[in-house]
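*Asks:* Sequence first, predicted coordinates after that:
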Amino acid sequence: MPRAVVACLLAVVATTFGVVGGSSAGAAPPTDTLSVAPDGHGTACSTHSPCALDTARDQARSLVPTAPGDVVVELQGGTYRLTSPFRLGVQDSGRPGHPVVYQAAAGQQPVLTGAVKVTGFTRVDAARNIYRADVPAGTAARELFVNGVRADRDRGPRDPSGFSVTSTGFTTADPAYASWTDAARVEVVRDSGWKQMRCPLASLTASASGGSNLTVDPACWNNNHTSVPHPGFPFNGAGLPTLDGVSWLENAYQLLGTPGQFYLDQDAGHLYYVPRPGEDLATADVELPVASQLVDASGTPGHLAPLDDTDWRAVYTGSWNYSGGRPLGDLNADVHYTSTDGDAVSYTFTGTGIQMLSETNDDEGSADVYVDGTKVSTVSGDGPVRLAQQAMVSVTGLAKGTHTLRVVKTGGSYLLVDGFTVIPDAIAPVHDITFSGLTFTGTAWTAPTAAGYVDNQAGVLWDPTTHTPTRIPAAVQVHRGLRITFDGDTVTHTGTSGIDLADQTQDSAVTGSTVTDTAGTGVAIGEVDDYYQTDPALMTSGDTVSGSVVQFPGQEYADAVGIWVGYSRGTTLSHNDVGYTPYSGISIGWGWGWASDCTLQAKQGLPTPCAHGTTYAGGHHIVGNHVHSVMGALFDGGPIYTLGGLASPAEFTGNVLAECIDGCNMIYHDEGSSQWNTHDNLVRYGNGSLWLNLWTPSIHDDSIHDNWSDTAAYNDNGTNISFQQATVVTDGNWPAAAQALVAAAGPGIRPGPQADDDDLRVAYSGSWSSSGSRNLGDLDNGVHYTEHDGASATLTFTGTAVGFLTETNSDEGDVGITLDGVSRGTVSADTPQRHVQQKLWSVSGLSDGPHTLTVTKRGGSYLLVDGFTLS
């Protein structure tokens, strides 16, 4: 679908949730319905006298306990401009089987936005066609949308030449940079490998040789260049690349002049913009996102992360020793340890529970666990192999208050303490809430403006100060949710990620929804720092993304992916369409080789002794997804990418993986991936990519069989892999079973005015290739092309009109047109100059039913398929 098009909202049928009034036998119980509007007020919350959203939420709390069915909050159409998130807590939950439902009123389109509308533009620079509007001084924003299309922060040319690295940043012989104003707002951006790095500048000065020195903010330079965070397993792999070059410079007034780019003078309160052809700023809808979040549904506790054994609250009594810099996978590479029975560690905390991380090994022994002076258990660290960061002690369910944990060594050679996780509140998820038919848009994330963007991989970052893992925040955020559902919703045009099912959210779902044009990740599930959990209540589990469209993620942060899954159990990703990504389409798992044993790590060439632990992840079902047009900006990813080991088997089947742009592996089970049953997938248009890459011995115990591919190239260097070569198909001659797989993949046909060249309704016969990120104005920035006369592309569609979009140029030739098996003659794509998205042939007035349109190359050097228009 075109990136500027928002999917149609789905009307919610009344019988889905019950109806108000009488009911017949067997009918759903009646609902309690509250009505809200953008200008709602008062407390009636009725259709004729709607209230505000917050008012309806508060009233719903009192209705839930006695409601015979669902409690429904209907949002009338219009724009709800939010300056702070709509917050839902445990007290706002529904009941199992009867959620609180926030839904669009029938036939209406409510839009929740964190953007402000900007008006009053005047032209201030005729030569560069720059317009300016006033916004409140101090307004912080990194995104702008004009008539529903993302504008770019102004930037210089891609990969500029002449920059050299210095000890504090970069230098160049070009003297122009030294004259730029407001250097602290200028950002240097580097795309390298699988990472994007960003840093603000500290200064721009003239060099002694007459050029310019670009001094990068010192803290950001340290984080992205000099001392990149690299704790190793389970938090990251290589740690590289670094900010060692300039991909482009961004956000300087002097760079303005390109249509569709803007500059915000935050201090003065001036927004500058260069309109695109056809944009009239007197009437245009100009939206400046300023709010950081739209929905926050939070249970308790919030995010849980371990604290080191050196935490000030840990008191060690007896003859304890400290060991730092251990390359064994310890938290922060250190532990406290004792060999004396009777030695103890105490930890006083405020909360409802606590976990203590230790190590298991054959020289570890037993310990008694006391809470507030009362013995609650005896635990043991004895095990056949060394495993780091094990939750040896886990105490939950305490009354909230101040407690003291005391662990006393009673046996074995050693007791080790590696860290503590405090559970500050009762485990109480926000639960049974549904959002249906709503649009969420216009969020801002401004943290990189001051501190830069310190990337790890796939939208997982390092906190610039603590160097602990963090992630791009989302417009719609769920923290510790249970049965939270997004059905038929749209998230679009954000400066953040889209939807995040975070902090061990369980049994929640994104179904039939559209997430598109996000600055960060489309949909995220799980965390990266809860790998050690053994308590099912403290795991991410049972979440689903199905029947959804996730396209154009990473529009600002190019390392972000369409769907990201961290540590989780039983995640289902089913029949989604994920595409047009700058990095991988779907990324599943974390930890690299952490869960692979030391023998496998040694075979990979990793240090011995090794950093080895466990994870609770596994049981995933990755089924029937269409993932396409990926790797548009970065390198070393793929349509579906897995990482790290699993504790239980997972299935990877029925997926159609296509159109890799660059630096890709089509089925990419990366470092540590294990227990994947990968079968009955179809791979095509990899543009030189391997259809399968198992590159290193720490990838182990996977089964690869019964797949189809248009290339035979693969890499199997894993351990204990059951491998069967794919059935290799040439010239689009897919057998019936493969064609059935294509027909079943993705969310099904979605109505819209266009079908892109990589739409599953298009079948290519003959020798074809794909080309993406051409930046020439193609529909969705890519095409399929052939150099062979007789090669054809066939669109199967239902409708009354169709048109063929292509590129015309001097190297294009004649194109044969066939509709429903009948020749409609020949048209020519030969023109003296290049023109993109040209409707070379069209027809209307067809009977409303199924049709097939075939275009066939008849001459010239190339035939390009850019897409089709549909009625």
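*Replies:* Here it is on my side, so go on.
*Asks:* Only C-alpha atoms from now on, for both contacts and neighbour counts.
*Replies:* Will do.
*Asks:* Would you map the helices across the stretch 101-250 of the chain?
*Replies:* Secondary structure of the stretch 101-250 of the chain (DSSP state H, counting those that start in this stretch): helices at 218-221.
*Asks:* Look up how far I563 lies from the most centrally placed residue in the chain.
*Replies:* The centroid of the chain falls nearest to T521 when counting by CA atoms, centre = their mean (2.3 Å). As judged by CA to CA, to the nearest Å, T521 and I563 stand 7 Å apart.
*Asks:* And what about R57, helix, strand or coil?
*Replies:* helix (DSSP: H, G, I helix; E, B strand; the rest coil).
*Asks:* Can you report how many residues lie near the closest residue to it other than its chain neighbours?
*Replies:* Spatial nearest neighbour of R57, excluding adjacent residues (CA to CA, 6 or more residues apart in numbering): D92 at 7.2 Å. Neighbourhood size, D92 [other CA atoms under 10 Å]: 23.
*Asks:* for D92, what are its contacts?
*Replies:* Neighbouring residues of D92 by CA atoms under 8 Å, 6 or more residues apart in numbering: 57-58, 60-61, 100, 430.
*Asks:* Now list the buried members of those residues.
*Replies:* 57, 60-61, 100, 430 (16 or more other CA atoms under 10 Å).
*Asks:* and which of the residues you listed is nearest to H705?
*Replies:* V430 (41.3 Å; CA to CA).
*Asks:* Let me know the secondary structure of the residue nearest to the centre of the chain.
*Replies:* Under three-state DSSP, the three-state class of T521 is coil.
*Asks:* second one coming, line it up with the first:
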Amino acid sequence: MSDARARTRSGLIALAAALATTGALLGGPGAAADDGQRARAQDVWVSPHGHDDAPGTAHRPVRTLDRARQLVRSRTAHLTADLTVHLGPGTFRLDHPLALDAADSGGNGHTVVWQGTGSTVLSGGARVTRWRPAPDHPGLWSAPAPQGLDNTRQLYVDGVRAERAAGALPVTLTRTDTGYTASADTLAHWRNPADLEFVYTGGTGVFNARTYGLGGWTEPRCPVAAVHGTEITMAQPCWDNSTKRAVFPDNPGRTVNMVGPGSLTEHAQPAYLENAFELLTQPGQWYLDRTERTVYYRPRPGEDLTDDGTDVEAPVLQQLVTAAGTAQAPVHDLAFRGLRFEYATWLTPSTPEGFSEIQAGYTLTGPNGYATEGLCGYAQGGSCPYGAWTKEPGNVSVQHGQRVEFSGDVFTHLGAAGLELGDGAQQSTVRDDVFTDISGNGVEVGGTDVTDPATAADITRDNLVTDNHLYALPVEFRGGVAVLNGYSRHDTISHNQIDHIPYTAISLGWGGWPDKIKHPATPNYSHDNEVSDNLIHDHMQVLDDGAGIYTQGLTGSSLADGEKVTGNVIHDQWGIGKAVYTDNGCTYETVAGNVMYGVSFADVASRHTDYRDALGNNDPTLISGNWWEEGTPDGDNKGLVTRDNHLLADPSDAPDDVVAAAGVEPGHRWVLDVRTAEPAVPAAPLRVGTFAADGAVYATWSPAYVDHGSPVESYRLTATGGGRSVTAEVSAEDFARTGYGVVPGLADGTAYTVTVTARNDRGRGAESVPAAPVTPTTGGGAQPAAITGVTGYASAGAVSLHWAVPESTGDTPVIGYTVTASDGRTIAVTGRDALDTQPARKAMFRVVDGLEPGTTYTFTVAAVTATGTGPVGTATVTTPAS
């Protein structure tokens, strides 16, 4: 083990010991931290250094989890107290999942506790050793694939995820029915072209970054099946599921699944390629040559693979723990405490199924998925219920589990969803856990199967997700979310901190899409769910059309039992979306007492017609008592009630008690200090878009939200063209303020590509995939259009100023706005929303504070481009008397 890895481990051991001393490691029944806890004869001890012929006592522990499970089964019939399986420190390397069922449950009112030390690792990985410099490839290293490693999608070096080899397309592609025709046969000459994966990143298309994917909230992936000359055949069924989604015959623009387009954008190229030896150009990238059974890696600065202490791990298993009950025989009364779940992968996206995303990590699968999956009642042969698509599996999974607890655990270095509490999850708890460095969703509760409520054992209900820290995830399937809750009753998601994520933080509900064709949402059994007192920030870092808290579909039968979103603090969103997004069919939602600021497009939205009858009302929704920048006045818009909200002129004006209560509670905040590896250089930025001006190139990009434990300090832009490269440095603070950077001193008439790297105190990370080339021209482009639709919603001392985004000005898009007030102030409006709202045609708003009560003000707004400032729009607003 390297010194860095050892320091991280020893720090966690010390933390676990401190928690055990204070009883903070969830001292429920059977926990090792209970005061006065004494070892019981029924308990089982396990150590990586034990022996399965031993009796499983404290002094003679067994070695494997399977043997421990056998001993537990022999002792559960007559429990008089909780039975604890004491898992010692160190790594348990699993060659198959720990599989539990109803027979492994607690009984007689007592729990079977699988108790770790905080440094107990359940690993599905294989260590990669015997590294040597790769011949004829300076800077590249190779090692034989360990036994059992036939495929994987992840590699970790001293606990830091390496980046799967990725890069830009070396050719131009033209779509065909079966794939593409390339402009040259370049890919056919690569080492293993059938290993290639095409990635289609969704987005709004800021600057010249084209919109890929199957909606701005998605990042689908399809493998290549074969390359012959210039003909590229894509893998099936991924290709059909991503390009032939069923559409309504009388409405060809509307897919029958009603979520996103029916096909990958016709003229779009993949955003980038992944998984090829030829793409191994950046430090920190890796590739597994399955034919040669060789792992290749290009070390980051300071990494020494000749050191036997360097820990390189390749995940092999796809699941670490499965607790699988049935409706008739649920698994129950289990607890997993103080454990680290690490190094599991998920291989379905590497098969011809690929990853044909719909939303929130759900995909279409099977050879007829595009025509039938989840299309009940709307397509011939459609499977039921409507909207029941394929969910990501959990690397740790519970199906039909009652009173199952995960507490004081760490879920990290995982390749699917971290933890899945599937259909029939009841009275289960996810508390005081850390979720990070996970490829897909963090926590999944329930699903999309509308079970007959009479089948009580299948209903998801009464689950608690609280006091967890979820951050820097998903890192591979970026359309996923931190906490996903499907159909359920009485579930509570509360006091979590969720930060630095590529898309939505918390997503609830399902089945609301039929309102797009004026049908009511899919009936379901959900009611009385609560999302309260969470702290969410730095979300929507890559994708668009999401939220801090996203919800849709029927949430109950009235406002009394509908979903409650209360007391959350949500701020500093990057992409286009909302703080709280009430999407299709969202009915009986209450959004109250939240603090929301620094959000693109809207704080709470949106309005939807209630199609359960023909009255033309809106879905009943109550938005009250929030502190927000949106400033929408009180009103009752056909059932969409807005009242008693407060205009937030400055974040410091938010009520102290709401801010203090949001996020992880005192006594549990140690989860905010847990890290799973020593700090390292940041990941490469994503979605670089550019446009050219006179003698300069402007660039924007998605932040390096995976900073590997050390905040990003700056970004470097490198513009390459005409035989030279020009760089510019942008501080992270300036980038957050403006949303872009500029490379000046370029030659007009020369085409340039731009890459971006991120730097923290550990050094500079890998280069991004380059943006498409752009060419600076003398004069720089057209002047911006005039601003229209300026209006303001005022409080006694501030106004929320709103305006319509002007038409695109071609090759010089809007980069900001200038607001002037009649009191003599001029305010520069910049930020990512100033860039994103133009191609998305969304409105802008900003709060202007420092106003006098009972005073009339005139405001003007003008758009700013690299070429100049356009004509103004004007509004006159009178502040109310205090």
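*Replies:* Sure thing, it's come through. This one's a predicted model, so the numbers in the text were calculated from it and none came from an experiment.
*Asks:* so what number do they get for TM-score?
*Replies:* Superposed pair, TM-score by TM-score structural alignment, normalised by the length of the first structure: 0.67. Supporting alignment: 639 aligned residues with a CA RMSD of 3.9 Å.
*Asks:* Aligned against the second structure, show me the partner of the residue nearest to R57 of the first structure.
*Replies:* Taking TM-score structural alignment, the alignment pairs D92 of the first structure with D104 from the second structure.
*Asks:* any idea how far that match lies from A324 of the second structure?
*Replies:* Using CA to CA, D104 of the second structure is found at 10 Å from A324 of the second structure.
*Asks:* go on, S526 of the second structure?
*Replies:* Counting by CA to CA, the separation of S526 of the second structure from A324 of the second structure is 23 Å.
*Asks:* Which of those two has more residues huddled nearby?
*Replies:* Taking other CA under 10 Å, S526 of the second structure and A324 do not tie; S526 has more neighbours (27 against 19).
*Asks:* and that one, what pairs with it in the first structure?
*Replies:* S526 of the second structure maps onto A617 in the first structure when the alignment is built from TM-score structural alignment.
*Asks:* try R298 of the second structure
*Replies:* Checking TM-score structural alignment: R298 of the second structure goes with V274.
*Asks:* A133 is in contact with its match, correct?
*Replies:* No: the pair V274 of the first structure / A133 is not scored as a contact, 11.6 Å apart, by CA atoms under 8 Å.
*Asks:* need the strands for the stretch 601-750 of the second structure, in chain order.
*Replies:* Secondary structure of the stretch 601-750 of the second structure by DSSP state E, counting those that start in this stretch: the strands cover 601-605, 621-624, 627-628, 635-637, 640-643, 646-647, 686-693, 696-702, 714-721, 724-731, 741-743.
*Asks:* for the stretch 601-750 of the first structure, what spans make up the helices?
*Replies:* 736-744.
*Asks:* In this structure the residue nearest to the centre of the first structure contacts Q555, no?
*Replies:* No: with contacts counted by CA under 8 Å, T521 of the first structure stays clear of Q555, the gap being 9.1 Å.
*Asks:* Just give the nearest non-adjacent residue to the equivalent of D285 of the first structure over in the second structure, would you?
*Replies:* Counting by TM-score structural alignment, D285 of the first structure lines up with D311 in the second structure. Closest residue to D311 of the second structure apart from its sequence neighbours, by CA to CA, 6+ apart: D158 at 4.9 Å.
*Asks:* and if you look at R81 of the first structure?
*Replies:* Excluding the flanking residues, the one nearest R81 of the first structure by CA to CA, 6+ apart is T113, at 5.1 Å.
*Asks:* aligned partner of that neighbour in the second structure?
*Replies:* Under the alignment by TM-score structural alignment, T113 of the first structure pairs with S123 in the second structure.
*Asks:* wait, isn't its match in contact with L339?
*Replies:* No: applying CA under 8 Å, one finds S123 of the second structure not in contact with L339, separated by 10.5 Å.
*Asks:* Just give me the neighbour total for the equivalent of S629 of the first structure over in the second structure.
*Replies:* By TM-score structural alignment, S629 of the first structure lines up with D538 in the second structure. Other residues near D538 of the second structure number 25, with proximity taken as other CA under 10 Å.
*Asks:* who touches D538 of the second structure in this structure?
*Replies:* Contacts of D538 of the second structure (CA under 8 Å, 6+ apart): 499-501, 571-574.
*Asks:* Narrow those residues to those that are buried.
*Replies:* For those, a burial check counting by 16+ other CA under 10 Å picks out 499-501, 571-574.
*Asks:* Run the chain-centre distance for the longest helix along the second structure.
*Replies:* In the second structure, with assignment by DSSP state H, the single longest helix is helix 3-22. Relative to its parent chain, helix 3-22 of the second structure has a centroid offset of 28 Å by CA atoms, centre = their mean, to the nearest Å.
*Asks:* and it, what does it pack onto?
*Replies:* strand 112-123 (3 or more CA pairs under 8 Å, 6 or more residues apart in numbering; DSSP states H and E).
*Asks:* thinking again about what came up before, ok, so of the buried ones among the contacts of D92 of the first structure, who is nearest D489 of the first structure?
*Replies:* D489 of the first structure lies nearest to V100 out of those, by CA to CA, at 15.8 Å.
*Asks:* The closest one and G69 touch, don't they?
*Replies:* No: judged on CA under 8 Å, V100 of the first structure makes no contact with G69 at a distance of 9.4 Å.
*Asks:* ok, back up a step: which residues of the first structure does the next helix or strand after the longest helix of the second structure align to?
*Replies:* Remark: after helix 3-22 of the second structure, the chain's next helix or strand is strand 44-46, criterion DSSP states H and E. Strand 44-46 of the second structure corresponds to residues 34-36 in the first structure, going by TM-score structural alignment.
*Asks:* now swap in stretch 73-83 of the second structure and tell me
*Replies:* Residue span in the first structure matched to stretch 73-83 of the second structure, by TM-score structural alignment: 61-71.
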